[in-house]
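> I'll drop the sequence and a predicted model, then ask my questions.
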Amino acid sequence: MTDQPGFTPTGTIASAADRRRVVFATVVGTTVEWYDFFIYATAVGLVFGQLFFSALGTNTVILGFATVGISFLFRPLGAFLAGHFGDKLGRKRVLMWTLILMGAATALIGVLPTAEVIGIGAPIMLVLLRILQGISAGGEWGGAVLMAVEHAPKKRRGVFGASPQIGVPLGLLLASGVMAIMTAIAPGDQFLAWGWRIPFLLSVVLILIGYYVRRNVEESPVFAELAARKEKAKMPIVQLFRKHALLVVIAALVFAGNNAIGYMTTGGYIQGYATNPEGPIGLERGPVLWAVTGSAVTWLLTTLFAGWISDRIGRRNTYIAGWILQLAGVFLLFPLVNTANVGLLFLGLAILTVGLGFTYGPQAALYTELFPASIRFSGVSISYAIGAIAGGAFAPTIAAAIVDATGSTEMVTWYLAGMTVIGLIATLLLHDRSGIPLGPDHEAEQSVSPIYGLAKA
C-alpha cells in the first residue's frame, strides 16, 4: 500500500480532479511530442529533398522518406531505455526526459544550414537529429499510455487511454496546420528560404508548455505501489523476453497493421505525392496541407470514440470493426486522391481515418491490459517500437518505390491492404482482457498468457 497523498490503498487516484489533470497533461505532452515528430515528415514531403538531400545526387524523394524510416530503427533503443528506467524509476520521470530530447532535436533542425551552404554535412546532421527524435518517440508513448490508463477507473480505461492516442492526430493537425499557415505567410521561394524553419523553432515554446503541464501531475498509482512495496523488477526487459516474447511479437503486429496505413499522412507520403510538380496530381501545398489537417480532426474524433466504445464492447471487438473499416478506407484512398481534386482527396483521407481511429483508440488500454505490472512499461514500449518498425517505418519509402517502379498506386493499395489483414489476424490471436486488475496484487493473473492456445506466458 502506498502512503502518497491522493491515493487509495488499492493505488487508485481518489480525486476526479487529479484524473482530469493527468488526462490533460497526457494530451498536451503527446501532442507536443508528435507535433515535433510529424513536422519533420511533413517537411520531407515538401522541402527537405530539395534543400538537404540534393547534395547526394540521387532520388531525393525516396531518400527523404527513408530518413523518416531510419528514425524508427532507433525507437527500440528509446523503448528499451525508457522501459528499463520507467519500470525502475517511474513513468513520470522518463516522460520529462523524452519531451526535452524531442524538443531539442526539433528546434536544432530549424537552424540547420542546407546542402547549398555546407554540402553533404547538411543531410548527415539532419539524419542525426532525426535519430534523436526516434529515440525520444520510442520512449514517449509507453510512458504516456501507462500514466493515462493506470490512473483510470476500471470501466473507463478505453476512454482514458484514448488521451495519449488523440495526441497523434492532434500533433498531425498542429503540424499540418502550422505548415499550411507558413505557406500563406511565406509563399513560393520564401517558404524554401525560411518559412519551413518557423514550425521547427516553434517547438521551443511548445516544449516549455508541455514540460510545465507534465511536471504538475502525480506518478502512476501502479508504479507508486510497486515502489512502496519494493517490488520493482530488477531486469524488466530480460523478464519480458524470457516470459512474454511471443506476446510482444503479436502485440507489435497489431500496431503494425494500423501504423503502416497511418504513415501515409503522418509520414508525409500523401503530402509529397499530391504536391509533386512532376507527378500525376500537382496540387498546391497549401490546399493539400489543409486537407490533411481536416482529416486529422476526423481521426481525432474517431480515435476518442473508439476508446469510449471499447469500454462497452471490449477492445477486441472494437479492433475487429476497425480493421474492416480500415480495409474499406484503403481501397478508396488512392482512387479519390488520384482525381486531383482537393475535396475528394480530403474525403479519401477522412474515410481512411475512421478505420485508423478504431484501430488506434483502444490501443493504449489493450496494451496496458496485456502485460504484468512489474514489466508493463517495457512490454508496452517495446511492442510499440517493434510494431512501428514493422508498420510505419518504411511505409512511405515502400509506397514511393512502388510508384516509382510501376507508375501506379495500385500495388500500394494492396500493400496497405496486406498490412491491415496482418493486424486483423494478430488481433484474433488475443483474448480480450478488458477490465483485468492492473495493480501488483494481481501479478499472477496478469502473467497468464492472453494468446489463444497458451496457458501461461
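Sure thing, it's come through. Residues are numbered from 1 along each chain as shown.
> when you work out contacts or count neighbours from here on, use the C-alpha atoms and nothing else.
Noted.
> show me where the stretch 51-200 of the chain has helices.
Taking DSSP state H, counting those that start in this stretch as the criterion, the stretch 51-200 of the chain contains helices spanning 60-73, 75-89, 91-109, 115-118, 121-149, 157-185, 189-190, 197-201.
> ok, now the stretch 301-450 of the chain?
Taking DSSP H, counting those that start in this stretch as the criterion, the stretch 301-450 of the chain contains helices spanning 315-337, 342-358, 363-370, 376-390, 395-406, 410-428, 443-447.
> for these, give me a markdown table that also has distance to His244 and mean neighbour count.
Output for the helices of the stretch 301-450 of the chain, formatted as a markdown table (distance: least, Cα to Cα, whole Å; neighbours: other Cα atoms under 10 Å):
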| stretch | distance to His244 | mean neighbour count |
| --- | --- | --- |
| helix 315-337 | 20 | 21 |
| helix 342-358 | 26 | 24 |
| helix 363-370 | 10 | 28 |
| helix 376-390 | 8 | 28 |
| helix 395-406 | 27 | 19 |
| helix 410-428 | 15 | 20 |
| helix 443-447 | 9 | 16 |
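> and here's the other structure:
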Amino acid sequence: MNARFAHDVAGTSRGHDDPEYAENLQRATLASSVGSALEYYDFALYGLASALIFGRLFFPALGTGMALVASLATFGVGFLARPLGGFFFGAMGDRLGRKSVLLITIALMGGASTLVGALPTGQQIGIWAPVLLVFLRLCQGFGAGAEQAGSTTLMAEYAPPERRGFFASLPFIGIYLGTLLASGVFALVTLVPDHLLFSWVWRVPFLFSVVLIAVALWIRSHLQESPTFVHLEAQEQVIDNPISDLMKHSRGNVLRGIGLRMAENGGSYLFQTLGISFAVTAGLTKSGGSVAVAISAVVAIVTVPLAGRISDRVGRKPVYRTGALIIMLVAFPGWYLLSSGKIVLAVVVLTVAISFGVCAMLGAQCAMLPELFGNRRRYIGVASSREISAVLAGGVAPILGAWLLAITHNAWWPIAIYACVLGAITFATTFFVPETKGRDLTLLTDAGGDSGQDELKRIESFGPLGTVRGAIA
C-alpha cells in the first residue's frame, strides 16, 4: 500500500490519481464506526440495564438501594478489565498491526454481550448468576479495552492530516449511534409489562448484539492495514516490546491523556448512567430516561464531527478546554434539575452535558490522543491513556455516585461537586498538553519531543486555509 495521504475529505488532489486510497479511507471509516457502534451499544445497554433492571434480576436478596449499588458495581467491573485488554491488545497492535487486533476485539466484546442475554437469573441459580454476569462483563471490558483505541488510531492514521480532526471523529458517531440504538431498544422493552420484562424481554437487546458482530467482522475482514503502520514495517522500525518503550519514553503523555479523559469519560457515564437512575428515583419513568439519552445521542451525532472539524481550524486544545468548561458550568444546575424527575429537564441537562460538553472534548480527542504518541507505540499509548482513565473516571463514577446518593438520601449536590471536580481536572490538564494539530504521524518521537525541524515542517505544511502542501511518502 502507498502510505501517502489524500488531500481532502473527497479524495481530491491525490484521490483523483489514487482511487484506492479514497476507497480504503471510506472502508476504514465504516469499519471503525461499526466497531464503535457495537462497543457503545453494548456499554450503553449494559449501563441502562444495570441502572434499571439488573438489581432485581441478579441481586434479588438485597434491598432496592443496595441492589442498585451492586448492579452498578458489575458495570464498573468491566472497567477493571479494560486496562488489561488495552495493554495486551495495544502491544499486539503495535507489533502485528491494527487490523488483526480489531477483528479479535470486536468478536470478544460482542460475543460476551450476546451471552449476557442467555444468562440465568439470581432466582434460577442463586449466587452463580451474578458470578457469570461479572465474568462476561470482564470479557466485554477486556475486548473493549483496545477496541476504541484501535479505531481511534486506525482512523487518525488513515485521515488526511489537515482534516484529521474531522475524519478521526467520524467513527465516533458510532458511539452515539450505538447509544441511540441501545436506548431506543431499551425504551421499547421497558414499555412491556414488568412480568414480561423481567422474565424474557430484557434478553432480546443483548441477543441482538450478534447481528452487529457479524456486520463488523465482515467489514473489517476486507480492511487494509493503516498507512503509517505499513510505513513503520517498510522502515523496519517495529519494536518487540511496545509496553517497555512506552514506559521509557511516554509516561508523561500517558498521564496527560488520563487527565484529558477524566471529564470526558467520567462526565459521560456520570450523566448518562447515574443521572438517569437518579432522575428515575425522583419520578422520571424508565422509558422517559431512555428517551432523554436517545435525544442527547441524536444531537451528539452532529456535535462530535463538528468539534473535530473546528479543532482542525483552531487547534485541539481550545476545543477540548471548552468542553471541560461546559461540564463544570452545567454540574450544579444540571443535577438540581435532574432531581425534579421531569423528562423535559432531563433532556435539556443530558443534551448540554453530553452533546456539547462531552462531545466537544471527544471531537478533539479523536485526533489528539493518537497525535500525542510516536508511531512505534501509538496503539499502546492511546489504549493506556484511554483505559486507565476509564477505570479512574468512567468505572468509578457510577459506583461512587450511587454510594454518595445512598449516604445522603438522594441529595443532588454531592454529585454536582463530583462532576465539577472531573471537569476541573481536565480543564487544568489542557494547559500541560502540547498542541498536536497536523502532526506527522510517521514520526517516532512523541508530541512535545519533536525537534525544531520537525515542528517547522509541520507548521509549514499548512497554508492559510489548512490545505496540505506536502505529503508523506
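Received, thanks. These numbers were taken from a predicted model, which means no experiment stands behind them.
> residues near the aligned partner of Lys230 of the first structure in the second structure, how many?
Alignment note (TM-score structural alignment): Lys230 of the first structure maps to Glu236 of the second structure. Neighbour count for Glu236 of the second structure, taken as other Cα atoms under 10 Å: 9.
> where's Glu236 of the second structure, which helix or strand?
Assigned by DSSP states H and E, Glu236 of the second structure falls within no helix or strand.
> okay, and Phe223 of the first structure sits in which element?
Going by DSSP H and E, Phe223 of the first structure is part of helix 221-229.
> so how much does that helix differ from the second structure once superposed?
Superposed on the second structure, helix 221-229 of the first structure shows a mean distance of 1.4 Å to its aligned residues (mean Cα distance after the TM-score superposition for the first structure).
> ok, Ile258 of the second structure - contacts?
Residues near Ile258 of the second structure by Cα atoms under 8 Å, 6 or more residues apart in numbering: 385-386, 388-389.
> sec struct for Gly47 of the second structure, please.
helix (DSSP: H, G, I helix; E, B strand; the rest coil).
> what sits closest to it if chain neighbours are left out?
Thr273 (5.9 Å; Cα to Cα, 6 or more residues apart in numbering).
> hang on, that neighbour packs against Ala49?
No: the criterion here is Cα atoms under 8 Å, and Thr273 of the second structure misses it with Ala49 at 9.6 Å.
> of the two, who's got more company?
Just comparing Thr273 of the second structure and Ala49: by other Cα under 10 Å the higher neighbour count belongs to Thr273, 26 against 19.
> now for that one: which residues touch it?
Here Thr273 of the second structure is in contact with 47-48, 51, 398 (Cα under 8 Å, 6+ apart).
> same thing with Pro370 of the second structure?
Neighbour list for Pro370 of the second structure: 152-153, 156, 378-379, 381-382 [criterion: Cα under 8 Å, 6+ apart].
> which of the residues you listed also appear as contacts in the first structure?
Using both residues aligned by TM-score structural alignment, their matches' Cα atoms under 8 Å, the first structure keeps these contacts from those: 152-153, 156, 378, 382.
> which among those residues gets closest to Asp17 of the second structure?
Ala156 (21.8 Å; Cα to Cα).
> how about that closest one, what's its partner in the first structure?
That one, Ala156 of the second structure, aligns with Val149 by TM-score structural alignment.
> aligned partner of Tyr384 of the first structure in the second structure?
Aligned against the second structure - with TM-score structural alignment as the criterion - Tyr384 of the first structure pairs with Arg386.
> hmm, its match is touching Gly257, no?
Yes: at 7.1 Å, Arg386 of the second structure and Gly257 qualify as touching, with contact defined as Cα under 8 Å.
> isn't Leu57 of the second structure right next to Leu119, touching?
No: the pair Leu57 of the second structure / Leu119 is not scored as a contact, 10.3 Å apart, by Cα under 8 Å.
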